[in-house]
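[1] Just a sequence and a predicted model for now, questions to come.
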Amino acid sequence: MRVLIAEDDPYLADAIRTGLRRETIAADVVHDGTRALDAVIDENYDIVVLDRDLPGVHGDEVCSRLAREHPEVRVLMLTAAGTLDDRVAGFELGADDYLPKPFEFPELVVRLRALERRNQPASPPVLDAHGVRLDPFRREVYRSGRLIRLSPKEFAVLHTLMKADGGALGAQTLLEQAWDANADPFSNTVRVTVSNLRKRLGRPWVIQTVPGAGYRFGTAA
C-alpha cells in the first residue's frame, strides 16, 4: 500500500509516516495542497490521508479534485473539524472516510487497511498458499507452521507478491508498493530484499525469478 500524507503540521506528519512505515505501509509526506495534487500525478498512491485545512490549495478543493480526476485514489480526511456537519461536508466533497483529530493511531491503520481492500478484488484477509500463511493485520508469517521473522520491507514485498496470485511483478511495481518516493529505482534494493526473503522462508523456494518480468510467488514448475 502506498499512502500520501498531506498534513501541514510537520511533527504530526512525520509521526504518522514513521508509524505507518512500522506497519509496513509505504508513506510520503507533503505539507500543502498544491504539492499533494502534484504528488498524486507523479506517484501511484492508493490512499491520501488529507488534512482539511491545508495551505496553498485548501484541503476541500484537493478532495474534490481527487474525487473528480483520480477516483481510483481513496481519501481519508484527517482533521480537527469533527462535528457531524463537518463529517457530512467531507463526504459530500468526495472523501471515502473521515477521522477527526485527536485520533488513536491503531484506528487510523485499521481504516487505511479497510480502504485498501475496497480497491482490490475480494480476497481473504489471511493469505495462505504453498505452505506460507500471511496475516496482514497481525503482521505474522508462517511457513509450514513455523513463525518467520521478517523485516517490514520483506513483509511488504511478500504481501504484494502473494496478493498477485501467481502473477509476475516487476521490480518497479514492488518499489511502488513497498517503498516510498525516495527509493532509488536504479538500485539493487528489490533484488537484495527478495534474496533475503527467500532465505528466511527457506526451501523449497516459493519466490521465483521470471526472466524479463520480475518475480512471482509460487513453487517452481
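    Perfect, I can see it now.
[2] contacts, neighbours, all on C-alpha from now
    Will do.
[3] number of nearby residues for the nearest residue to residue 22 once chain neighbours are set aside?
    Excluding the flanking residues, the one nearest residue 22 by Cα to Cα, 6 or more residues apart in numbering is residue 152, at 6.6 Å. Using other Cα atoms under 10 Å, residue 152 has 17 neighbouring residues.
[4] And residue 19, by the same measure?
    16.
[5] Going by neighbour count, which residues of whichever helix or strand residue 85 is part of are buried?
    According to DSSP states H and E, residue 85 maps onto helix 84-93. Residues of helix 84-93 classed as buried: 87, 90-91, 93 (neighbour count, 16 or more other Cα atoms under 10 Å).
[6] Looking at those, which is nearest residue 66?
    residue 93 (9.6 Å; Cα to Cα).
[7] Spatially nearest residue to the closest one (excluding sequence neighbours)?
    residue 64 (5.2 Å).
[8] ok so that neighbour is a helix residue?
    Yes - assignment of residue 64 by DSSP: H, G, I helix; E, B strand; the rest coil places it within a helix.
[9] now it: how far from residue 28?
    21 Å (Cα to Cα, to the nearest Å).
[10] Please say which of these two ends up with more neighbours.
    Between residue 64 and residue 28, counting by other Cα under 10 Å, residue 28 is the more crowded of the two (24 against 19).
[11] I figured the more buried one hits residue 18, correct?
    No - taking contacts as Cα atoms under 8 Å, residue 28 lies outside contact range of residue 18: 9.8 Å.
[12] if we can go back for a sec, so the residue nearest to residue 22 touches residue 20, yeah?
    No - using Cα under 8 Å as the test, residue 152 is too far from residue 20 to be in contact (10.4 Å).
[13] Quickly find the element holding residue 200.
    Assigned by DSSP H and E, residue 200 belongs to helix 189-201.
[14] take the one below as the second:
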Amino acid sequence: MNQVIATPSPDSKKKQYRFSKRGDSGGCNFDPEKGTFQAYSVNVGERKIGDKPFIFLYKGPINQPGPRTTVLAAGRLQTSAAFKIYLGDPKSDYSDYNKSLAWEAMDIERPESTWSLDFPDYDLRREFVWKKTKHIAVDGVDKPSRLLARNWKLTSKNDPDDILAVFTGDSGFSRGRGILQINVDWGAHFEHMVLMTLVCQFLKHKHPTRQGNGVFVPPPPMGSAF
C-alpha cells in the first residue's frame, strides 16, 4: 500500500531543538529552541559487550525532578557497521531486552547512514538517510559553515529532495552544539528516532568501523564515546 504519511508541516509547526553536549558527562540535551514542546535528554555510558544498550533517550530535561521516562535505547552490533536501536525501555538488568523489544538497525557505512521505521497506521515501512550537506541549513541560517563536518540532512531514501529534518552545527569551536530542525509531523515515534539517530551520527565518528582496505574493526569495548 503506497500512502503518503503526512504533508510537510507549515513553518509554524516546524520544531527546532537546541542540541548541546553536556561537557564530559557522556550525554547531550535536546531543548526547544522556540516554543514549549517536549524537551529530551540523552545519557551515553560505557559501551557494553555485544549489543547491549548504552545510549538512552529520555523524555524530559536532565534536571527534571523525579525519574525520566526512557523512550529509546541503542547499542552497537558487534559484527557490522551498525547501531541497534531498541524501540522501548530495556530493563536495567538486561535480562530479556533482546527478546522483549523490537529494534531497528542504523547502518553507518560512510558517507551516508540509513535506517527504517514502520508506520502501522498506514501499513507502511519507510527507509531514511542521514547525509552530509553543504547547502541546506535550518531556518534562520543562510548556509551551513563549510568548516564543519557535522551538518546533515535527513531524507527519504526514495525521495532525496524531500528534506524531513536538518542539523546545522554552530560555527566556531563549539563542535558539540547546533540546531536540529524537524520539518514534518509524523508522530512521536518518528521524532524519537530522528533524535536517537542524530546522536548515533555523532557517535559513529568516535568509533571507526572499517580500515581503508574495508576490513571491519570493532569499536573499543569500553569507555564513553560521546
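    Now that the structure is in, tell me what you want to look at. Just so it is clear, the structure is predicted and the values come from calculations on it, not from any experiment.
[15] Give me the TM-score for this pair.
    Overlay of the two chains. TM-score (TM-score structural alignment, normalised by the length of the first structure): 0.25; 104 aligned residues with a Cα RMSD of 6.3 Å.
[16] and the helix holding residue 85 of the first structure, what other elements does it pack with?
    With contacts taken as 3 or more Cα pairs under 8 Å, 6 or more residues apart in numbering; DSSP states H and E, helix 84-93 of the first structure sits against helix 59-69, strand 97-100.
[17] Okay, angle between that helix and helix 59-69 too, please.
    30 degrees (axes from the mean of the first three to the mean of the last three Cα atoms, to 10 degrees).
[18] And the contacts of helix 84-93 of the first structure?
    60, 63-64, 67, 77, 81, 97-98 (Cα atoms under 8 Å, 6 or more residues apart in numbering).
[19] Scan the second structure for its longest strand.
    Secondary structure of the second structure per DSSP state E: the longest strand is strand 159-169.
[20] What is the subsequent helix or strand relative to that one?
    Following strand 159-169 of the second structure toward the C-terminus (DSSP H and E): strand 177-182.
[21] Just send the helices and strands packed on helix 84-93 of the first structure back as TSV, with distance to residue 128 of the first structure too.
    Output for those, formatted as TSV (distance: least, Cα to Cα, whole Å):
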stretch	distance to residue 128 of the first structure
helix 59-69	34
strand 97-100	29
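[22] Would you mind telling me which of those is nearest residue 157 of the first structure?
    Of all these, strand 97-100 comes closest under Cα to Cα, at 26.6 Å.
[23] what helices or strands is that closest one leaning on?
    strand 74-79, helix 84-93.
[24] could you give the angle of the shortest one to helix 84-93?
    When the same axes, to 10 degrees is applied, the directions of strand 74-79 of the first structure and helix 84-93 differ by 150 degrees.
[25] buried ones in strand 74-79 of the first structure?
    In terms of neighbour count (16+ other Cα under 10 Å), strand 74-79 of the first structure has its buried residues at 74-79.
[26] Looking at those residues, spot the one nearest residue 127 of the first structure.
    residue 74 (23.3 Å).
[27] which non-adjacent residue is nearest the closest one?
    residue 47 (4.6 Å).
[28] Roughly how far does that neighbour sit from residue 113 of the first structure?
    Distance from residue 47 of the first structure to residue 113 of the first structure, counting by Cα to Cα: 10 Å.
[29] where do the strands sit along the first structure?
    Residue ranges of the strands in the first structure, as given by DSSP E, are 2-6, 26-30, 47-50, 74-79, 97-100, 127-129, 132-135, 140-143, 146-148, 207-210, 214-217.
[30] quick check: angle from the first one to strand 26-30?
    Going by the same axes, to 10 degrees, strand 2-6 of the first structure is angled at 20 degrees with respect to strand 26-30.
[31] Quick check: buried residues in strand 2-6 of the first structure?
    Neighbour counts over strand 2-6 of the first structure (16+ other Cα under 10 Å) mark 2-6 as buried.
[32] Adding distance to residue 194 of the first structure, write those residues out as TSV.
    Shown next, in TSV, are the buried residues of strand 2-6 of the first structure (distance: Cα to Cα, whole Å):
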residue	distance to residue 194 of the first structure
2	19
3	22
4	25
5	27
6	31
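[33] now, which of those sits nearest residue 41 of the first structure?
    Checking these one by one against residue 41 of the first structure (Cα to Cα), the nearest turns out to be residue 4, at 11.7 Å.
[34] if I pick the closest one, what's in contact with it?
    27-30, 36, 45, 47-49.
[35] run the last query once more with 6 Å
    27-29, 48 (Cα atoms under 6 Å, 6 or more residues apart in numbering).
[36] Distance check, it against residue 66 of the first structure.
    Relative to residue 66 of the first structure, residue 4 of the first structure is positioned 12 Å away (Cα to Cα).
[37] hmm, back to that, distance to residue 176 of the first structure for the strands of the first structure - can I get that in CSV?
    Shown next, in CSV, are these (distance: least, Cα to Cα, whole Å):
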stretch, distance to residue 176 of the first structure
strand 2-6, 7
strand 26-30, 8
strand 47-50, 13
strand 74-79, 16
strand 97-100, 23
strand 127-129, 21
strand 132-135, 20
strand 140-143, 22
strand 146-148, 24
strand 207-210, 18
strand 214-217, 14
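[38] Looking at these, spot the one closest to residue 107 of the first structure.
    strand 97-100 (8.8 Å).
[39] out of the contacts of residue 4 of the first structure, who's nearest residue 217 of the first structure?
    Nearest to residue 217 of the first structure among those is residue 27, at 24.4 Å by Cα to Cα.
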